[in-house]
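A.B. asks: predicted coordinates and the sequence they were generated for:
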Amino acid sequence: MAKSHHNIAYRPPLEQDRWHGNPKAVMRFLGRYLRPHRYATLGCILLLSLFHSSGYLLAYYSKVVVDQILVVETASRHPTSGTGHRSTVGSAERPMAPTASPRHGLVHERARVYFASPRPAGAGATLFGMFVLFVMTLCLLNVADRVAVSLRINVAREITRHLRDDLHRKVLSLSKAYHERHPPGRLLARILSDVDTMRGQLTQSIVQAGHQLIMIAIGIILLLSIDWRMAAIFIVVLIPYVCLVRFFQRRMIPVYRETRHTNSCMYGYLAQKLDAVRAIFAYGREAHERLVFRRLSNSMFRDVLTHERYSAALNMWGGIITSSATLGLFLAGSNMVLENRLTLGEMLFAYAVTSTLFAPVVGLTQISASISSLFVLAQRLMQILEEPIEVKEDPGAVPFPSPLKQGLSLRNVRFAYSGSNDSAALRGVSLHIPVGKWLCIMGPSGSGKSTLLHLLARLYDAQAGAISVDGLPLAKLSFNALRRHMSLVPQEAQIFTGSVRDNITYGDPEATPEEIMEAARSAECHDFIMQLPIQYESLVGERGTTLSGGQRQRISIARALLTRPEVLLLDDVTSALDAETERRIQETLAVLMQGKTAVIVSQRVSMAMRCHTICVLSGGIITEQGTHAELMA
């Protein structure tokens, strides 16, 4: 059940994806991008393992110094004879007076005192040599660390590039229906924000986890070489540690999933409102929009706070376990020294190894939150990359039949946006559009006019019935050929950031300047383009904000005419034009489209009169069909 701070405007409930609870699928997904860089990643892990193992090396150097240079040993405190014993400290020797120390039972028998035994010759020089060796080791290990960091950054950069390329390619291959279900802002959140977050976590988490596991393995081997009981104690301590991590991970993953969902909703909200900023100003809704964004921001903040609280609790309890275990192993080692089963150097070595060994364990605890977040991000990206393509190109696709000989045909075509018959946009539509003829589609709003054009352009696939071009099923035509020979001009002109020339040549980048200006003249936009500061090279704002609605529409028409299509699909494109401009465009189209096929959605009687056939749609069905004269009779 969603929490109360999730039930707010512009934040729909989180939908569970089919990879939720399927870590194997997520691992395969991540492996697909890591596999090309497996050797660099492995090298990075090994170099970092070498660098962070310096703690083990320092512990071993300490053992050598204590046991072989300082030569600290244990000796029985009570004398073995009445003649006394000698204590050697440094190189000086002092005779000690015999004493008659009384026995005190078992306590006296187990007591020990440390004495410095004679050091080997040249102990000072050997100690300095150890110091030099240790400094050189640290220098080499730091070089290894720098190389490992460089490798990790390069791998992360390449994975990010490939992942974004794949996401962009997949988004462009998805149908119009998918984009209607998923607002652009939320897709941007996944392509930009989620991928950028993954870039910082993927290689970092994998490399950190890899070298920390290697450090744990090395530490356990070293403990086994010292005393198997110490290694057994460490392994036993790991059991509650693993249970602790799993306990918190089960709570952190859902919270982080909600966090990323709220982040996507914020992207979607901002994209929508920035696009409609003029309406916000016009109706004075600035305060309301600030309140909505504050609610979204607070919802995300509460989830982030909950996630951090779980992470802090995991680190706290993990620290308590590791500190207790380290202290316990220190006490056990000290007892072994008292019982003469370990030297002082070996005990210090074991203690240092234990302290170093728990560092990667704590590190694994800390990156467990990152790994949980990584799985959530991967699942969100998999939702896009593994999304089934609804409108697919047939493997045996054939070219567009050019020139057309028969025309376009629709037989009992049905289509519903929601997939249910009750809300069908088209209900058994059958039409034949002969080659070289113009069909005008008229009808009230919501009757299915634009849907019919989108089906002809194959932005959707009909759920029933058939659409054919010269007898060939529309689904059998290749996408490139279909888009080249059939141009759709939507009702809302799509203008891209760039120059006017870039927008006109979007469908034919290789067009010559003469062809560009000819298309512009046909669309009645050449004159106003020549009045711009640098004419065809003038930059237009995002979505053509520096142009009027009519100017945007005429550029959109020029773009379609430049491709010289066999079939022209116009979706009420003259609605934003004045009567005189519309008349000139109609006359130009009559010349340019001579012998070509056109399907035109329009509410203008003047346009309907120029078409050979008029089709009236209402409620997704054809109610009237014929010429203008026949329908007026």
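C.D. replies: That came in fine, so what should we check first?

A.B. asks: drop to CA atoms for contacts and neighbour counts, all remaining ones
C.D. replies: Noted.

A.B. asks: burial of residue 136, as a residue count?
C.D. replies: Counted by other CA atoms under 10 Å, the residues lying close to residue 136 total 12.

A.B. asks: name the element it belongs to?
C.D. replies: helix 123-173 (DSSP states H and E).

A.B. asks: list the buried ones in the very next helix or strand once past that helix?
C.D. replies: Next along the chain after helix 123-173, taking DSSP H and E as the criterion, comes helix 176-181. Of the residues in helix 176-181, residue 176 count as buried by neighbour count, 16 or more other CA atoms under 10 Å.

A.B. asks: contacts for the next helix or strand after helix 176-181, please.
C.D. replies: Downstream of helix 176-181, the next assigned helix or strand under DSSP H and E is helix 184-188. Contacts to helix 184-188, defined as CA atoms under 8 Å, 6 or more residues apart in numbering, come from residues 264-272.

A.B. asks: chain center to stretch 236-245, what's the gap?
C.D. replies: Stretch 236-245 has its average C-alpha position 31 Å from the chain's average C-alpha position, going by CA atoms, centre = their mean, to the nearest Å.

A.B. asks: for residue 253, give me its contacts.
C.D. replies: Counting by CA under 8 Å, 6+ apart, residue 253 touches 372-373, 376.

A.B. asks: how far away from the center of its chain is the top helix by length along the chain?
C.D. replies: The longest helix of the chain (DSSP state H) is helix 286-338. Offset of helix 286-338 from its chain centre (CA atoms, centre = their mean): 25 Å.

A.B. asks: redo the contacts of residue 253 as a markdown table? Include neighbour count, distance to residue 621 and secondary structure.
C.D. replies: Below are the contacts of residue 253 laid out as a markdown table (neighbours: other CA atoms under 10 Å; distance: CA to CA, whole Å; DSSP: H, G, I helix; E, B strand; the rest coil):
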| residue | neighbour count | distance to residue 621 | secondary structure |
| --- | --- | --- | --- |
| 372 | 18 | 52 | helix |
| 373 | 25 | 50 | helix |
| 376 | 25 | 45 | helix |
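
A.B. asks: okay, pairing it with this:
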Amino acid sequence: MTNSSTSSTTGSTTGDTASAKVPDSDRKGSLSAFKGLFPFLRPYRRQFLMAGVALVMAAASTLAIPYAFKQMIDLGFGASAGATSIRNVNATFLALFGVATVLALATAARFYIVSWLGERVTADIRSAVYRHVVNQSPEFFETTQTGEVLSRITTDTTLIQAVVGTSISMALRNMLLFLGGLVMLFVTSVKLSSIILGLLVLVVVPIVLFGRRVRKLSRDSQDRIADASAMAGEILNAMPTVQAFTHEKIESTRFGASVEGAFQTAMKRIRSRAMLTMFAIVMVFGTIVFVLWLGAHAVLAGTMTGGDLGQFILYASIVAGSIGALSEVMGEAQRAAGATERLLELLSAKSTIQEPAQPLALPARAANGAALALSDVTFTYPSRPDSPALSRLSLNILPGETVAVVGPSGAGKTTLFQLFLRFYDPQSGSITLDGVDIRRLELHTLRDAIGIVPQDTVIFSADAMENIRYGRAGASDAEVIAAAKLAAAHEFIERLPQGYKSFLGERGVRLSGGQRQRIAIARALLKNPPLLLLDEATSALDAESERLVQSALEAAMVGRTTVIIAHRLATVQRADRILVMEDGRIVETGTHASLVALGGIYANLAALQFHHVHVVH
């Protein structure tokens, strides 16, 4: 009904529901966000250990290569020509081939294991985030754009996959090469190594400080991409409206501006990354060239051998390469840290609707439906704290009773349904189902006992059979068809190209409004709940379909409690009781005849509608 949609719109517009909204990032200047990934990494300790062994073997093989070259130079080329020199060269090259073989095997094993870890951990994170999001209350979705959530589940997890599947391994590998190479540099020449180490410290400090700016820009870039994604999702889901109002150019321009903003933010990040990389390479290799220049003079002076200098050059290259790779990995890690923060924000969002610590069970189902009662209920939407949707409302609905709720838009009718389903909790008062406070029930227990046909019918991208089976996942094909017949949907489904196996299109675009409504009714009937909620269930039907569905609904109401919301009073005249709401209160109660005789709000509504119908005919 309108009051619900109004409140929902207000909630999404104001966005002041702090308890449900994804909190803002604290944008820390470190990589501490990765600590939140430990629960996802912990189950795969054995795989990480195997990757670590392969990593150490690969690093050790790499570090052995310069020593082999030293032996080749000093024992092969440095010795007098002859059989001994040839044997030394042959042995050195044979050893090099053996080292290369170990390096190849270890590198392949490391690549396979860490790639598997990246895919596995990313899949776990995506599942965990999605599972957490779908359990959030409607309040969460009033204040969080769906496109932003999708961006975090897809784009952000891809960045984390790169870190887990590549960057962590590369970082550890290059850290081992850096440390191992540094040790071997000191073994080769303490003097030259001390000089190079001191200069590298002066170089690394500004690199780390500048890297913090890159990380902040990375987070900003991801935010802009999420904004563009959210805008695109919203517009694509409303294309008929956009085209009906000829807003194609306006929306294209608006999206283009958003994409351009994301591009400009990304270019800031790219420029900063480029400057960081350039600075790191120039300074690191400049330091190494300077030290090697000193080493060349030492060889000429006879204080170093040619093999020592060759070994020093190779180890220096390994150290320099590892530093360059670490700076590159650091840039990727900083970008992924922002993505990790965004995902952890989603995982830390707490639903305002909490499961009870010790849930109760519903009593055995009665043959004639469920009893429903409201006691002194007051409810205010979080987005409109000064405007109560319901005020001190009390109501008793007996098992098997059919109760219709009517009233002007904004009276609080659909709010009742949202409270029955516990999408929200009232600020005061209580709601009971078969005598049990619904806050003491598990959400699945409560909602399994309720079937609803909403005003805005949702059709999934699946065939007709699966769309109806959504009401009860384990239902057989025969049960689905029986529910469709009861909802007067069987005939039009049979006329579809593949019958019940016909794909209905995204959001049911291949169906008329009335057909979508009957699919939703069949879905609710298949569920077979003791409590049935009908929110304008026949609003989108033509006269013939309404007659068919009304007859089906009357049969479906037998043996269950039914609450009907309707603007069209012709659909509620045969209700056991009609409640008239205004400003969140029940102002009139009775049958159609008694309320017309009362001459109040209902009588005025009836006079307007039936007079209009009379004039039209």
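C.D. replies: All right, it came through fine. As the structure is a computational prediction, the values presented were derived from the model and not from experiment.

A.B. asks: hmm, back to that, equivalent range in structure 2 for the helix holding residue 136 of structure 1?
C.D. replies: The aligned range for helix 123-173 of structure 1 in structure 2 is 85-135, by TM-score structural alignment.

A.B. asks: tell me the centre residue of structure 1?
C.D. replies: What sits nearest the mean C-alpha location of structure 1, by CA atoms, centre = their mean, is residue 195, with 3.1 Å.

A.B. asks: my read is that that one contacts residue 165, right?
C.D. replies: No - Residue 195 of structure 1 is beyond contact range of residue 165, at 10.9 Å (criterion: CA atoms under 8 Å).

A.B. asks: ok, average deviation of the longest helix of structure 1 from structure 2?
C.D. replies: Per the superposition on structure 2, helix 286-338 of structure 1 and its aligned residues are separated by 1.5 Å on average (mean CA distance after the TM-score superposition for structure 1).

A.B. asks: related to what we said a few turns ago, and which of the contacts of helix 184-188 of structure 1 is nearest to residue 541 of structure 1?
C.D. replies: residue 271 (15.9 Å; CA to CA).

A.B. asks: map the closest one across to structure 2 for me.
C.D. replies: Counting by TM-score structural alignment, residue 271 of structure 1 corresponds to residue 233 in structure 2.

A.B. asks: burial measure for its match, as a count.
C.D. replies: 15.

A.B. asks: what of residue 121 of structure 2?
C.D. replies: For residue 121 of structure 2, the number of neighbouring residues by other CA under 10 Å comes to 24.

A.B. asks: quick check: it touching residue 41?
C.D. replies: Yes - contact criterion CA under 8 Å: residue 121 of structure 2 and residue 41 qualify, at 6.7 Å.

A.B. asks: chain neighbours aside, what residue packs nearest to residue 315 of structure 2?
C.D. replies: In space, and not counting its chain neighbours, residue 315 of structure 2 is closest to residue 181: 5.2 Å by CA to CA, 6 or more residues apart in numbering.

A.B. asks: what sits against the one you found?
C.D. replies: With CA under 8 Å, 6+ apart, residue 181 of structure 2 has these contacts: 63, 315-316, 318-319.

A.B. asks: on average, how far is whichever strand or helix holds it from the matching bit in structure 1?
C.D. replies: Secondary structure from DSSP H and E places residue 181 of structure 2 in helix 168-188. With mean CA distance after the TM-score superposition for structure 1, helix 168-188 of structure 2 departs from structure 1 by a mean of 1.2 Å once superposed.

A.B. asks: that helix aligns to what range in structure 1?
C.D. replies: Under TM-score structural alignment, helix 168-188 of structure 2 corresponds to residues 206-226 of structure 1.

A.B. asks: quick one: the matching stretch to chain centroid distance?
C.D. replies: 31 Å.

A.B. asks: returning to that earlier point: among the contacts of residue 181 of structure 2, which pair sits farthest apart?
C.D. replies: The largest separation in the contacts of residue 181 of structure 2, counting by CA to CA, is between 63 and 316 at 11.1 Å.

A.B. asks: neighbour count winner among the two?
C.D. replies: residue 316 (25 against 21).

A.B. asks: which SS class is the more buried one?
C.D. replies: At residue 316 of structure 2 the chain is in helix, as set by DSSP: H, G, I helix; E, B strand; the rest coil.

A.B. asks: what's near enough to touch it?
C.D. replies: Contacts of residue 316 of structure 2 (CA under 8 Å, 6+ apart): 181-182, 185, 288.

A.B. asks: out of the residues you listed, flag the one nearest to residue 366 of structure 2.
C.D. replies: Ranked by distance to residue 366 of structure 2 (CA to CA), those are led by residue 181 at 78.1 Å.

A.B. asks: counterpart of residue 569 of structure 2 in structure 1?
C.D. replies: Aligned partner of residue 569 of structure 2 by TM-score structural alignment: residue 605.

A.B. asks: gap between its match and residue 506 of structure 1?
C.D. replies: Residue 605 of structure 1 is 31 Å from residue 506 of structure 1, where distance means CA to CA, to the nearest Å.

A.B. asks: so those two - more neighbours on which side?
C.D. replies: residue 506 (17 against 11).

A.B. asks: wait, what's in contact with the closest residue in space to the more buried one that isn't next to it in sequence?
C.D. replies: Excluding the flanking residues, the one nearest residue 506 of structure 1 by CA to CA, 6+ apart is residue 559, at 6.8 Å. Residue 559 of structure 1 makes contacts with 503-507, 519, as judged by CA under 8 Å, 6+ apart.

A.B. asks: mind listing the strands for structure 2?
C.D. replies: In structure 2, the strands defined using DSSP state E lie at 372-379, 390-397, 402-406, 428-433, 436-437, 450-453, 531-535, 561-565, 577-582, 585-590.
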